[in-house]
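> Predicted coordinates and the sequence they were generated for:
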Amino acid sequence: MRILFILILGAFLPILTTAQDHEPHLIPKPNKITYGEGIFEIPYDIPVFATETFIGVSNLLSEYPGLNHLPVEVVKKIGKKHQRGIRLFPAESMDKIEPNDYKLQIDESGILIKANSSEAMVSGLYTLIQLGMLQEQSSRLPQLTIQDSPRFTYRGLHLDVSRHFMPMSFLKKYIDIMALYKFNYFHWHITDGAGWRLAINKYPALTQKAAWRTHTQWKDWWNNGRQYVEPGTPNASGGYYTQDQARELVAYAATKGITIIPEIEMPGHSEEVLAVYPELSCAGKPYAQGEFCIGNQETFTFLKNVLDEVIDIFPSHYIHIGGDEADKKHWKTCPKCQALKTEKGLKSEDELQSFAIQQMDEYLQSKGRKLIGWDEILEGGLTKGATVMSWRGEEGGIKAASMGHDVIMTPGGYLYFDSYQTDPRTQPEAIGGYLPLDKVYSYNPVPAKLEKDKAKHILGAQANLWTEYMPTHQHVEYMAFPRALALAEINWTNQENRSWLDFKKRLQSHYKLLQQLDVNYYRPSFNVVSQVTFQHDKLSNTVSLTSEQLHPNIFYTTDGSTPNSHSTPYTNPIELTTTATIKAASFLDSAQVSPVETIRLDIHKAIGKKVHYNSPWEGYPAQKELTLTNGTYGGLSYHDQQWQGFTRNLDVYVDFERREEIKSVGMRFMQIPGPGVYFPGEMRVLVSDNGKNYREVGVIVNHESVQDPILKFRTFEVILEKPQMARYVKVIATNPMRGYLFTDEVIIY
């Protein structure tokens, strides 16, 4: 490790730059930073000091670029000789450092980090390490003082290793990156239906069989029998971690200030267990269900025995038990479950699940641990000490916090990193959804609807990486980063200190850092992204164009022609009051570096007209009755409040209130088979003068394959052979796949 060189010979090495020129692009952004003047060199001969309190974490200094060889001197009493150098010292009362704060000072005396705890010192050390990594020369540091503390105590990242097994080497790398960005909890999802990944001495069959399956890819396994096999069979795919390996990872993470929380799924998502131990299911046979039999006392014996070994490996105060998505239908017909329900006076299967959760909670509390579960554990009641992870939006978290439970916010719409991060049509297959970086960054873990006195129960936020569609660790990296950096700042930096534009600017420096760390991160796209705002009073569209680049260079046309580098450069939002087609693309010099983005603007007859529903929407109301004639198209996600969802046939009609000339009728639909969203089988258009007697004017039949997993949009448009006069226009779209039909606008000319 090099040592800080103090510039006292100013005549020989003049300061030519200001502090602002060297503003560090740290992520997460410190909450308070003060700049000094000048730059400091780090040579080899200045000592490193640490008090006994911090000697254990002082080894992290070896992660500073080029500083891996200096001995650390233990300081029992701070004296004059310790006034220069690199120093890790405890805070004193005069420092006015709060319990979770650290203070990093770089000045003419060297580098000084002060804190009240090892956890806070680790945060200070990683600020220093990141600062060095971001410099052009890591030996040259700007003078500054940072006094900083986290907004939230829980700053988490999750990883599912059940769907796809991940090697230990990658798990350590994952933890390395987490530590650099000040995460402090790694939620390790080690059991689920796709594979049991932790050796349990009392139940060796769990890893002898349930850790191995017939297909490498989760999707292939899911669609082809979902069978488990013995290791050594030709098609066996999977793996598991020994207890020694798990302990090694726990210890490794602890040195970096990260606690590993294990998740052992119960009572659902346990197909792999019940394939090996079918007597613990209601059916009593393998491959029949994924939920434990709650009425069987052996279920609790098994789970407690497993947890005993888990607790012995993982010192985490928290133990995660899942508790989500249990299919309760087997319990309704199981004599054992129904007998228990009667014995305990339980009124529903929700209360039966609650009984099981409470049994495990009480057991964990008896061992000095605390239960965490997904928000379904609220169903039927919850014991006092349990902590809730809110994933189905924020409502579960609001409810739990209002009841006095601690909450970790992890809503799918903002923090499920298995969602697409850019246009799904350009990406490897994912589970669905659309979660770009700016949407992640926009999240505030304290819900606006939560009463202020309950906000103390929001411990922080966590992003989840479910790996159904991430078969390799490189793919995990691609989905996690840089979105995890946005979450790092959400969890650490005070809300009032956060700015998307500032974060995006600082992020540019971290792409280089991620490259140095050999992270297969998602590269910012040149693709043009459009945002259209329809102004109903003016019947005009305002179109904004951007890309994920810091300084996009976009050219566009409004006449439907293909843009080139001589087309109109985009500088300000485009306002149009007529139907038009904008085409835009990004360029580097004269080279086009993105596909052409086509934006259709329709100022059509049906805008503002009343829509009547013969079959109602379900689950996705969007803007309710205003959705289909509000002049606004939906975006890449059916969660954007513009796509209206139907699970039956769509059957709506528009009332013009007087007869109008009708030339064409269209509706735009979305298809993405993964989450069950399909184009209609056919779309029929009918018109009427009186709203009772309709005449059909056209049919569009869909021949699109439902096997293609790629997101698609299609406007089904009926163009009348001859214009017709009518007051009412009806559209019927069939739903033969019995999934969701999503549509955003009835377009009538």
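Sure thing, it's come through. This is a predicted model, so every value here is computed, not measured.
> going forward, measure contacts between C-alpha atoms and count neighbours the same way
Noted.
> Any chance you could list what contacts stretch 721-738?
647-663, 678-691, 741 (CA atoms under 8 Å, 6 or more residues apart in numbering).
> again, only this time at 6 Å
649-656, 658-663, 680-689 (CA atoms under 6 Å, 6 or more residues apart in numbering).
> try stretch 190-201
By CA under 6 Å, 6+ apart, the surrounding residues in contact with stretch 190-201 are 161-163, 207, 210-211, 240-242, 264, 269-272.
> Alongside the first one, take a look at this:
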Amino acid sequence: MKILKYFILLLLTFTQCTKKIEKPFQPSIIPLPNFQNITEGVFLLSNNTHITGNQELSVVIDYFESYLKTNLRISPNSLQKKTQILFSIDEEINNDEEYHLSITKNEIRIQSKTAKGAFYAVQSLIQLLPTKNDTKEIAIQCLEIKDKPEFAYRGMHLDVARHMFSVSFIKKYIDVIASLKYNTFHWHLTEDQGWRIEIKKYPKLQEIAAFRDETLIGHYNDQPQQFDGKKYGGYYTQEEIKEIVQYASERFIEIIPEIEMPGHSQAAIAAYPELGCTGEKVEVATKWGVFDEVYCPSETTFKFLEDVIDEVVELFPGKYIHIGGDETPKTKWKNSAFCQELIKEKDLKDENGLQSYFISRMEKYINSKGKQIIGWDEILEGGLAPNATIMSWRGNEGAITGAKEHHNVILTPLSHCYFDYYQSENENEPLAIGGFLPLKKVYSFNPIPEELTKEESKYVLGAQGNVWTEYMKTPEKVEYMAFPRAIALAEVLWSKPEHKNFEDFKNRLLQFQDRLTSKKVNFANHLYEVSGNLGRNEDNKLMYSLSSATKDAQIRYTLNGNNPTENSNVYTKPIDINETTTIKAASFKGQNQISNIHQNRINLHKAVGKNITLSVDPNESYNAGGKQALINGISGSNKRYGDKEWLGFFGDDVTITIDLDSITTINSIRTRFYNGNGQWIYAPKKLSIKFDDTEKQTFNINNDGLLVDFQAKLKNAKAKTIKIEIPNFGVIPKGRQGGGYRAWTFIDEILIE
């Protein structure tokens, strides 16, 4: 019997010693750590692993143990202490968010100054683990990491006023951004289209302001506009908000609530008409845009907003309250005898001064509650409130101005941080507001404007990605638009800029996307999507290049208009373009097509590839294709103006000069303009064309419709140089979206035939 027991014990020992251990994940951490050194060996995580640490770090230890049990079926903290994970406080670490992670064969040691730093160490450690587990031991690569963030403010935003999302989804959103080491959730709670936060003193906000009668169907620019006829709305109770705030705090996310003022307030005025300048009854807005209904700066309004703030500050323990301050039309104020008298009484310059008075007064009250305000960059107009932090969205200008005045600033420019823009040129992309912001451009973002000195740069707190939900009705659509662009921004904000490498990031992103899949996150996967570019080779011949973001797939293409298949041409080098051609291409793995079809028709007109100059540069947000996009033979999308073929100019007259190299016969000049008035975009009323030294000819433009075609028919005109002058439409009429501002001009391909 003793011999039998000995034999069984020996057999069990042999089995344990010879069983196969899964290979560890090779480190592909996002955001990229500041310092990382991979060493030999693996740490074996199992039920026999003992987890211990300082009491101050217990919330992080509990979080990590819960993650292991829930996701990997590992229940550590065994008394056997075969291996150990030790969390410890290191007082020599200066930054609250810094951590040191050391993994050896027998121990994982996490050192930090605070629980926040330990939490970020855990997020890196989790990325060294599989997403699921069926074994008793998990191998973790031995390494050493020393890491801390570049920027103190790392934010993601979500608009729940246009479309509302469940408490469970808000928690899921917080989970994902926390895993990326974001530390701020900007929660946009009030708008013209809905008020989403329970304010007990004002029940009509829940009864009236939280609901709209119907919602716009399709895009704002669709004509005629259509509506679904269905009542829509809801709000978060104060108990639900407390639950979400607590959930976020356990993941070291601070929530900044946004209560819009003085503009974007039509829903509140619908509930309480006395808050407006006329006292007339209005409805909660049913479509998107900027509305004239704004708070009147009366004592009634200030009392209402102060009461609202009283309840808000009790719900959100963080440092900031966001007060909006953007897109405030002054029409009601200009027509209000009360407002005009107030301007005189307070010795204000104009309505912009009145806005500054409004913001400053609310800032003083919010400061008295121990909070500070953040506002969009329009709060600069008329003079900045004393202690305000500026969130610069219309570009970098607001941040530059604010930092030079020694105000804290947060960068969130349209050009790099608006995740409601299209992220792909594919015609099958889901409906978006417009614009074009691919992953690579987000990754290229530098939150420190070049115009700032080293000293002024200290006022840049960080940056934020914005998710506006006019065209996002479902959680799945929010996830599709936010990720992976929010992943790229996370690395911009955390990692050292000198370590950034887009090719390396894409390789790490492939692994991170598996983690998103395991969490059932509906991310957009454009890494295999094919893009094309027309250029000239060393012999000055036109060539069309194809590429995709990853190198582990094969690109196949056709030139005859047919869809590519596994038997189509394999792309190995740029394609010669000698005539008008339709190219279709896609990525393949074996016989399987793994991307959407890229399609471009190259119209080989007389200006393709020639020299072109512009009197002004396009706006940074709408210059993806550069000036050559106007004569590269490729027309922009019929559905949207944000791809790299349309160029956008904000308020500028534009002169375009095309050099054809030699005297050329010209029978026609064609182009077209986008005319999406709802987004401040207007086709010009006229344009002028000049050939060489001849007098210019002026043509009127009928700017009806969303796409406005222009054609100048000529009779054997001859010229080497063509100069096209396109005057801006001018100031948008009052009462329309953007009324009082200069219009945008969007120009497509200029075809010379």
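Arrived safely. As the structure is a prediction and not an experimental result, all values here were calculated from the model.
> on that earlier part again, can you select the buried ones from the contacts of stretch 721-738 of the first structure in ChimeraX?
Paste this into ChimeraX to select the buried members of those, with burial taken from 16 or more other CA atoms under 10 Å:
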select :649,650,651,652,653,654,655,656,660,662,680,681,682,683,684,685,686,687,688,689
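> among the contacts of stretch 721-738 of the first structure, which are in strands?
650-656, 658-663, 682-688 (DSSP state E).
> Which stretches in the stretch 501-650 of the second structure count as helices?
Per DSSP state H, counting those that start in this stretch, the stretch 501-650 of the second structure carries helices over the ranges 502-518.
> can you check the stretch 351-500 of the second structure too?
According to DSSP H, counting those that start in this stretch, the helices that the stretch 351-500 of the second structure contains are 351-368, 397-404, 414-417, 439-443, 454-457, 475-482, 485-494.
> Mean neighbour count added to those helices, as CSV?
Output for the helices of the stretch 351-500 of the second structure, formatted as CSV (neighbours: other CA atoms under 10 Å):
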stretch, mean neighbour count
helix 351-368, 20
helix 397-404, 22
helix 414-417, 25
helix 439-443, 21
helix 454-457, 15
helix 475-482, 21
helix 485-494, 26
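> can you tell which of those helices is closest to residue 309 of the second structure?
Checking those against residue 309 of the second structure by CA to CA gives helix 351-368 as the closest, at 7.3 Å.
> burial count for the alignment partner in the second structure of residue 450 of the first structure?
Residue 450 of the first structure maps onto residue 452 in the second structure when the alignment is built from TM-score structural alignment. The local packing of residue 452 of the second structure (other CA atoms under 10 Å) involves 17 other residues.
> check contacts around residue 452 of the second structure.
Neighbours of residue 452 of the second structure in contact, by CA under 6 Å, 6+ apart: none.
> still on that earlier bit, among the helices of the stretch 351-500 of the second structure, which comes closest to residue 254 of the second structure?
Closest to residue 254 of the second structure of the helices of the stretch 351-500 of the second structure, according to CA to CA: helix 485-494, at 15.8 Å.
> Give the equivalent position in the second structure for residue 124 of the first structure.
Superposed on the second structure with TM-score structural alignment, residue 124 of the first structure falls opposite residue 121.
> Can you tell me how far the closest residue to residue 573 of the second structure other than its chain neighbours is from residue 506 of the second structure?
Spatial nearest neighbour of residue 573 of the second structure, excluding adjacent residues (CA to CA, 6 or more residues apart in numbering): residue 545 at 7.2 Å. To residue 506 of the second structure, residue 545 of the second structure is 20 Å away according to CA to CA, to the nearest Å.
> Filter the contacts of stretch 190-201 of the first structure down to the buried ones, PyMOL style.
The PyMOL command for the buried members of these (criterion: 16+ other CA under 10 Å) is given here:
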select buried, resi 161+162+163+207+210+211+240+241+264+269+270+271+272
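> Cool, thanks, talk later.
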